[in-house]
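Visitor: model the structure of this input:
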Amino acid sequence: MPLPQSFYNYTALEAAPRLLGQHLIRRTEEGDIVCRIVETESYGGIEDKGSHAYGGRRTTRTEIMFNAGGAAYIYLIYGIHYCLNVVTAEQDNPHAVLIRAVQPLSPADAEYMAVNRNIKIKRASDLSGGPGKLCRALRIDKSLNGTRLDAPGGSLWLEQGDDPATLDIVQAPRINIPYAEEYAIQPWRFYIKDNPYLSVKEKNEQVFTWT
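Guide: Below is the predicted model of the structure:
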């Protein structure tokens, strides 16, 4: 079942914990790869100094963030790593959730991903524990930028998975954004506690509670 359309109306901060446990599906020539989202980061609105759209910045790269929720925002960092984000909120209100780590749902999915990574996998996090790793494992690149994640059956989409309310979720500051000043310490990274596919486990993680 696809996520309800209303899901994409959430702000990034509301959507980030709710994306945990949901399924990300990548359709390839060899078959579908299905993953469970286990780590996310919220980048919300023009006031967030960690966001590409801070201050209402509209560029060729960030324009997709100003679309209505449901699109994929994919960009390149350090000239080598692609990052996948889920655009949320209403038109002209730039919110996005970075997908930081995913867990393959089956051994077959893990095998597909390992072949795509083309490296020796020593531990689960080597496979898809980090935004660049998961994009390589799922063959996600800039050609998928703007893909509607709310439209099942395309190249990339989201479906309902676990109920996030049943998961053991923790939160911590986002990774590698010192330029965000006071926003760098906000606990806007969310993950399933002790999941082996996490990119980084925070020593001072906080228990997340629903409000």
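Visitor: from here on, just use CA atoms for contacts and neighbour counts.
Guide: Will do.
Visitor: what about the helices in this protein?
Guide: 12-18, 107-117, 124-128, 131-137 (DSSP state H).
Visitor: out of the ones you listed, which gets nearest to Val87?
Guide: Nearest to Val87 among the helices of the chain is helix 12-18 (7.8 Å), distances taken as Cα to Cα.
Visitor: for the closest one, packing partners?
Guide: strand 31-44, strand 81-88, strand 95-104, strand 189-192 (3 or more Cα pairs under 8 Å, 6 or more residues apart in numbering; DSSP states H and E).
Visitor: how about 10 Å then?
Guide: Judged by 3 or more Cα pairs under 10 Å, 6 or more residues apart in numbering; DSSP states H and E, helix 12-18 is in contact with strand 31-44, strand 81-88, strand 95-104, strand 169-172, strand 189-192.
Visitor: want to throw these into a markdown table with distance to Arg148?
Guide: Output for the helices and strands packed on helix 12-18, formatted as a markdown table (distance: least, Cα to Cα, whole Å):
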| stretch | distance to Arg148 |
| --- | --- |
| strand 31-44 | 17 |
| strand 81-88 | 9 |
| strand 95-104 | 14 |
| strand 169-172 | 27 |
| strand 189-192 | 23 |
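Visitor: want to put them side by side, so please do this one too:
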Amino acid sequence: MSAKAIPIDFHAASERVARALIGAIVTVDGVGGRIVETEAYDREDPASHSYSGPTPRNAAMFGPPAHAYVYRSYGIHWCLNFVCREAGHGAGVLIRAIEPLTGIDAMRQRRGLEPLKLLCSGPGRVAQALDVTHKNNRMSLLEAPFHIKPPEQAFDIVCGPRIGITKAMDVPWRFGLAGSKFFSKPFSKA
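Guide: Coordinates of the predicted model:
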């Protein structure tokens, strides 16, 4: 008997979606793994790309929900976000790290012969390993090449402040699968 998947409501607030995605399986063209680290961003959040309203760069973040928002960080790395809340709001969840499960040879070819632990530990590494680029921006997460399998059980989740930002650094909207070895950076001990 298989466990019942816990559905992900992409219309929910970004922090709820970020938490719900922990333990979900994401693949792009069959390459992917378990989501172990996320960060939530919302329109009222000064650290969010949507804070100052829509622009050509961040337009995908304004919906509809359950679509990809892909942007380049520091002009170097692509980053994958899952859009949430209602269309026009401007909220998303950054996929910070996954535990590689399928297509590991393809990931290594794209990333180099990294140790398994480092293949997808960080948003730029996730995008590179999954071959996510601007071509995936605005794509539905509910159709190929994406496949998201919700968690089949509840996982223990750790949370803490987001990292790599300069505003709203104390907001505890970074979520992780407790005990994972695949985080981009360790969570602080409380």
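Visitor: quick revisit: to Arg136 of structure 1, which of the helices and strands packed on helix 12-18 of structure 1 lies closest?
Guide: Closest among the helices and strands packed on helix 12-18 of structure 1, using Cα to Cα: strand 81-88, at 7.8 Å.
Visitor: mean per-residue distance, the closest one to structure 2?
Guide: Once fitted to structure 2, strand 81-88 of structure 1 is off its aligned match by 0.3 Å on average (mean Cα distance after the TM-score superposition for structure 1).
Visitor: ok, the spatially most central residue of structure 1 to Ile74 of structure 1 distance?
Guide: Residue closest to the average C-alpha location in structure 1 (Cα atoms, centre = their mean): Ile99, at 1.4 Å. Shown here: Ile99 of structure 1 relative to Ile74 of structure 1, a distance of 10 Å by Cα to Cα, to the nearest Å.
Visitor: common neighbours of the two, please.
Guide: Both Ile99 of structure 1 and Ile74 are contacted by 83-86, 135, under the criterion Cα atoms under 10 Å, 6 or more residues apart in numbering.
Visitor: just to revisit the earlier point, residue in structure 2 paired with the residue nearest to the centre of structure 1?
Guide: Here Ile99 of structure 1 is matched to Ile95 in structure 2, going by TM-score structural alignment.
Visitor: need the outlier residue of structure 1, farthest from its centre.
Guide: In structure 1, Lys120 marks the outermost C-alpha relative to the chain mean, sitting 24.0 Å out by Cα atoms, centre = their mean.
Visitor: my guess is that residue meets Ala114, correct?
Guide: Yes: using Cα atoms under 10 Å, Lys120 of structure 1 is in contact with Ala114, at 8.1 Å.
Visitor: re the thing from before, list the contacts of the residue farthest from the centre of structure 1.
Guide: Here Lys120 of structure 1 is in contact with 114, 126-127 (criterion: Cα under 10 Å, 6+ apart).
Visitor: what does Phe175 of structure 2 give?
Guide: 15, 18-22, 36-40, 96, 157-162, 187.
Visitor: picking that back up, of the contacts of Lys120 of structure 1, which is the most crowded?
Guide: Ranked by neighbour count (other Cα atoms under 10 Å), the contacts of Lys120 of structure 1 have Leu127 at the top, with 29 neighbours.
Visitor: alignment lookup: that residue to structure 2.
Guide: If you follow Leu127 of structure 1 across to structure 2 using TM-score structural alignment, you land on Leu119.
Visitor: related to what we said a few turns ago, return the member of the shared contacts of Ile99 and Ile74 of structure 1 nearest to Ala151 of structure 1.
Guide: Val86 (13.0 Å).
Visitor: what's the most buried one of the helices and strands packed on helix 12-18 of structure 1?
Guide: strand 95-104 (a mean of 28; mean count of other Cα atoms under 10 Å).
Visitor: gap between it and the chain center?
Guide: Here the centre of strand 95-104 of structure 1 is set off from its chain's centre by 2 Å, with Cα atoms, centre = their mean, to the nearest Å.
Visitor: check stretch 174-187 of structure 1 too.
Guide: Taking mean C-alpha positions (Cα atoms, centre = their mean), stretch 174-187 of structure 1 and its chain are 17 Å apart.
Visitor: likewise stretch 32-50 of structure 1?
Guide: Distance, centroid of stretch 32-50 of structure 1 to centroid of chain: 4 Å (Cα atoms, centre = their mean).
Visitor: great, nothing more from me.
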